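Undergrad: Sequence first, then the predicted structure:
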Amino acid sequence: MSDVKTSQRILLSIAVGDAYGAGFEFEAPEVVERENDGKHYRKRAGFTPGHYTDDTQMTLAIWDAVRLGGPFTPRYLADRFVYVYHRDPRPGYARGFEGVLKACKNGTELLEKLKPTSDRNGAAMRSVPLGLLLSIPKVKAYAKIQAAITHNTPGGIASSQAVGLMAHFGLKRLGKLSELAAFLEKNVPGTPWSEPWKEEVPLHGIATVRAALTALLACRKQSNLLRAAVAFTGDTDSVAAIALGCSACFAEYQQDLPSVLIRGLENGPYGRDYLKALETTK
């Protein structure tokens, strides 16, 4: 499934989920319930409807690192993080991390300035492209490397590994979607992946991935998945970006993203057409 068409579908799914979810992030439950129709990008202060956030931008940094096949090292990845931010600054970054990115000219400076002690979801939200790698051990190893740059904690690393493996499981046809939670419990032990998430989603790596997994397992259509991911409330853009990106990796999923959302996705220098043009290999 790792052809051009699949790569386009994955990136567009992530971007649409991110942009749609951004309109509902940490809004009141009654607002989410009333307006989460899956048919329009919601306007929210500080965000332009239909524009993706840091979730997609950081994913593009990892995508390029995987696609180009260069040395998957902290220095190389940090360079990519700095590069994608400065070429196209946009909202959504944690305030402290954005401040560091602004102050850095390259990855060496970023690595020197960062204190990677967070267990939030920044490492998980950018990990879907790791599913393209050829083996489970490689997915886990690369997920640990990239997570440790910013989230060198057990939860930060485990959440990154789980997202990469969710995508890998689908792309490599390792089993039925209904078997995914058991697969994660075997390969990323210590988290009850089989237990459905039922609460508002905090800015926490494991919680975000559990919510995305719960929504992914409950649906078989992307149109339904988008609404289910946002319905949790809380950090809705990260949950939707991860869930939609992983759904694009599964043959069992009906790829029926609403055309109005695809058409409404931003189309600037790094928008819809740019995402469609990216491939999985050189």
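TA: Yes, it's here.

Undergrad: CA atoms for contacts and neighbours, from now on please.
TA: Noted.

Undergrad: what about the strands in this protein?
TA: With DSSP state E, there are no strands along the chain.

Undergrad: Helices along that one, start to end?
TA: Listed in chain order, the helices of the chain (DSSP state H) span 4-22, 29-35, 54-68, 74-87, 95-103, 107-113, 136-150, 154-171, 180-187, 205-218, 222-231, 236-247, 259-264, 272-277.

Undergrad: Of these, flag the one that's most buried.
TA: Of these, the one with the most neighbours on average (mean count of other Cα atoms under 10 Å) is helix 236-247, at a mean of 33.

Undergrad: Tell me what angle it forms with helix 4-22.
TA: With axes from the mean of the first three to the mean of the last three Cα atoms, to 10 degrees defining the directions, helix 236-247 sits at 160 degrees from helix 4-22.

Undergrad: how far out from the middle of the chain is helix 236-247?
TA: 6 Å (Cα atoms, centre = their mean, to the nearest Å).

Undergrad: That one packs against which elements?
TA: Applying 3 or more Cα pairs under 8 Å, 6 or more residues apart in numbering; DSSP states H and E, one finds that helix 236-247 contacts helix 4-22, helix 54-68, helix 154-171, helix 205-218, helix 222-231.

Undergrad: could I get those as a markdown table with distance to Gly99?
TA: Converted to a markdown table, those look like this (distance: least, Cα to Cα, whole Å):
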| stretch | distance to Gly99 |
| --- | --- |
| helix 4-22 | 21 |
| helix 54-68 | 14 |
| helix 154-171 | 21 |
| helix 205-218 | 21 |
| helix 222-231 | 28 |
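
Undergrad: Got another one to weigh against that:
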Amino acid sequence: MLLELAIGDAYGAGFEYASNQIVRENNRGERYFQHPRHTSILPGQYTDDAQMAIAVAEVLVTESHWSEDILAGYFLNAFKRDQREGYAKGFYDFLCSVDTAEEFLARIRPDSEKSGAAMRASPIGVIADERQVIEYSALQAKVTHNTPLGVNAALAAALMTHYFIYDLGPKQDLGEYIASKVPGDWNSPWKGKVGALGVDSTRAAITAVITENDLKSILLKCIAYTGDTDTIATIALAAAACSKEVDKNLPQSLYGNLERGAYGYDYIETLDKKLMALVK
């Protein structure tokens, strides 16, 4: 799950809010693309989406219980040890300015409806108890996105992976399942550009997973929406990687050229194995 999540983020980062022409001409799914404006993010580097999902996975495999201060500490540690671009400027500056979980919680304004809580929620789906998936997804969302839309987007993203890991139904019924658990229009096909709202990215990801039958096609569809492409692809590939109905055919070039730094491919692969070992 985590490797595919990171690949979706790194691939999508090259096309985030890029022009329709750039997307049409370069979205082939075979190699990472250098974003025309965000030149500090090199092809194959993941961004905040994967970094925060890694932090959530670390909490899952390390901690016996969850709290806001534990979560804030892991979010902050993931950033401080491996400071990277991709975060919204305001949140990036905030992370640079705080040093402890206590300071994080004291100063954060958790009023966002954007996608930050959803993009990191997918690992929570490994939990066997659906009620705990919902509880933990909401708890981690409220640290930074304590709004109905912010929380609901995170719940939907986590339940997507949970649905496939525990084989709760056919792929075509994913939207109906999410709609039965989370308020919102999760079962209507998404069309058009995806903006900054977390619920929009998650709805688009659900549509991509339902309508396509292999990882490469799902990735291409996520980017073809245009807009917040890295978040859509992060959520969609994490879920699709857990589905027995999806052909795992991402090109080897995307695995081979994912970043190899201290928290790159090898670290993610090892963490991924620990995460999936929690499945009951």
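TA: Everything's here; your move. On a predicted model such as this, the values are computed, not experimentally measured, just so you know.

Undergrad: Any idea what the TM-score comes out to?
TA: Remark: TM-score between the superposed chains equals 0.95 [TM-score structural alignment, normalised by the length of the second structure]; 272 aligned residues with a Cα RMSD of 1.0 Å.

Undergrad: Just put the helices of the first structure in TSV and tack on distance to Glu195 of the first structure.
TA: Conversion of the helices of the first structure to TSV gives the following (distance: least, Cα to Cα, whole Å):
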stretch	distance to Glu195 of the first structure
helix 4-22	23
helix 29-35	22
helix 54-68	25
helix 74-87	33
helix 95-103	32
helix 107-113	36
helix 136-150	22
helix 154-171	15
helix 180-187	9
helix 205-218	8
helix 222-231	16
helix 236-247	16
helix 259-264	31
helix 272-277	34
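
Undergrad: Tell me which of the ones you listed approaches Ala45 of the first structure most closely.
TA: Among the helices of the first structure, helix 4-22 comes nearest to Ala45 of the first structure, with 10.4 Å by Cα to Cα.

Undergrad: how far off helix 154-171 does the closest one point, in degrees?
TA: Inter-element angle recorded for helix 4-22 of the first structure and helix 154-171: 140 degrees (by the same axes, to 10 degrees).

Undergrad: Between helix 54-68 and helix 4-22 of the first structure, find me the angle.
TA: Here helix 4-22 of the first structure runs at an angle of 160 degrees relative to helix 54-68 (the same axes, to 10 degrees).

Undergrad: what sits up against helix 4-22 of the first structure?
TA: For helix 4-22 of the first structure, contacts defined as Cα atoms under 8 Å, 6 or more residues apart in numbering pick out 38, 40-42, 44, 47, 49-53, 55-56, 226, 230, 236-246, 248-249, 257, 261-262, 265, 272, 275-280.

Undergrad: And the most centrally placed residue in the second structure, how far from Ser112 of the second structure?
TA: Residue closest to the mean C-alpha point of the second structure, counted by Cα atoms, centre = their mean, is Met119 at 3.1 Å. Between Met119 of the second structure and Ser112 of the second structure the distance is 13 Å, computed by Cα to Cα, to the nearest Å.

Undergrad: now swap in Ala240 of the second structure and tell me
TA: 27 Å.

Undergrad: Show me the one of the helices of the first structure that comes nearest Leu130 of the first structure.
TA: Leu130 of the first structure lies closest, by Cα to Cα, to one member of the helices of the first structure: helix 154-171, at 4.8 Å.

Undergrad: Just tell me the aligned range of that closest one in the second structure.
TA: Aligned by TM-score structural alignment, helix 154-171 of the first structure falls on residues 148-165 of the second structure.

Undergrad: now swap in stretch 60-67 of the first structure and tell me
TA: Against the second structure, stretch 60-67 of the first structure falls on residues 54-61 (TM-score structural alignment).

Undergrad: Stretch 219-239 of the first structure now?
TA: Per TM-score structural alignment, the counterpart of stretch 219-239 of the first structure in the second structure is residues 212-232.

Undergrad: gap between the matching stretch and the chain center?
TA: Worked out by Cα atoms, centre = their mean, stretch 212-232 of the second structure lies 13 Å from the chain centre.

Undergrad: Any idea how far apart the tips of that stretch sit?
TA: First-to-last distance for stretch 212-232 of the second structure - Cα to Cα - comes to 14 Å.

Undergrad: And for Ile22 of the second structure, nearest residue in space, chain neighbours not counted?
TA: Take Ile22 of the second structure and drop its neighbours on the chain: the residue closest to it by Cα to Cα, 6 or more residues apart in numbering is Phe15, 7.7 Å away.

Undergrad: Now do the contacts for that neighbour.
TA: Taking Cα under 8 Å, 6+ apart as the criterion, Phe15 of the second structure is in contact with Ile22, Val23, Phe33, His35, Ile223, Thr226, Gly227, Thr229, Asp230.

Undergrad: Tell me the counterpart of it in the first structure.
TA: Under TM-score structural alignment, Phe15 of the second structure pairs with Phe24 in the first structure.

Undergrad: ok, the equivalent of Leu258 of the second structure over in the first structure to Ala28 of the first structure distance?
TA: Under the alignment (TM-score structural alignment), Leu258 of the second structure maps onto Leu265 of the first structure. Shown here: Leu265 of the first structure relative to Ala28 of the first structure, a distance of 24 Å by Cα to Cα.
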